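Asks: from the sequence below, what's the structure:
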Amino acid sequence: MSGGGPWRPALRRSVMLRHDPVRDADLLLLPERVVVLHGSAGSVVRLCDGERDVDAIVAELAALHPGAPVAEEVPAFLGRLRAEGWLT
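Replies: Below you'll find the model as predicted:
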């Protein structure tokens, strides 16, 4: 997080999000591996465009999925992706 403002997650340049129609799954394509995203993980990652901050991502998902625990789960999920080095 640079600049001291809210974190606006985005995929690193070396990471691509793709949908695999054969598996009907979203994938993160990394330089030397492929990560299969389960459940709604792909829809979360799609919102990581570098424009929205985490609060905006949570708000958008909460509106789409009322009653889902997005406020608790999404920041933790994004933190794990960041710790893996997949998000900036």
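Asks: could you use CA atoms for every contact and neighbour count after this?
Replies: Fine.
Asks: so which residue is smack in the middle of this protein?
Replies: V45 (2.5 Å; Cα atoms, centre = their mean).
Asks: and this one, please, so the two structures can be compared:
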Amino acid sequence: MDPALATTRTEVSASDRPRLARHVRLTFSRARQRHVLLHPETVVVLNGSGAAILELCDGRRTVAEIEAELGARYREVPGEEVRRFLTRLVARRWMELTDG
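Replies: Model (predicted):
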């Protein structure tokens, strides 16, 4: 899939390979003692599950592989919630998708 078209698509599938957009960074804020997403002029404080998902979004793993990894770590991970979270980030253009 053409990377330019990938950013216009908002529905996340199990075969997509998500990664943060170039202008977004995941980091740990010592002041907040939480992971945050840094976007120009915006700081988003993440909960533990959001940070765990985003740490696995490297552009190499598929959404299915991310769900499996989270399932191995935490036993039960609702895949639809992972995809819904990623879909919201794609809609804001904070996440890019490519398919395998």
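Asks: what's the match for the residue nearest to the centre of the first structure in the second structure?
Replies: Aligning on TM-score structural alignment places V45 of the first structure opposite L54 in the second structure.
Asks: what sits up against the helix or strand harbouring its match?
Replies: Using DSSP states H and E, L54 of the second structure falls within helix 48-55. With Cα atoms under 8 Å, 6 or more residues apart in numbering as the test, helix 48-55 of the second structure has contacts from 20, 26, 34-36, 66, 70, 82, 85.
Asks: could you identify the most distant pair in the residues you listed?
Replies: Spanning the widest gap among the contacts of helix 48-55 of the second structure are R34 and I66, at 20.8 Å by Cα to Cα.
Asks: who's more crowded, these two?
Replies: I66 (23 against 14; other Cα atoms under 10 Å).
Asks: tell me which residue of the first structure lines up with that one.
Replies: Using TM-score structural alignment, I66 of the second structure sits opposite I57 in the first structure.
Asks: tell me how far the nearest residue to its match once chain neighbours are set aside lies from E32 of the first structure.
Replies: Nearest residue to I57 of the first structure in three dimensions, chain neighbours excluded: L47, at 6.4 Å (Cα to Cα, 6 or more residues apart in numbering). With the distance defined as Cα to Cα, to the nearest Å, L47 of the first structure ends up 24 Å from E32 of the first structure.
Asks: roughly how far does G79 of the first structure sit from W7 of the first structure?
Replies: Separation of G79 of the first structure from W7 of the first structure (Cα to Cα) stands at 10 Å.
Asks: swap in G67 of the first structure?
Replies: 25 Å.
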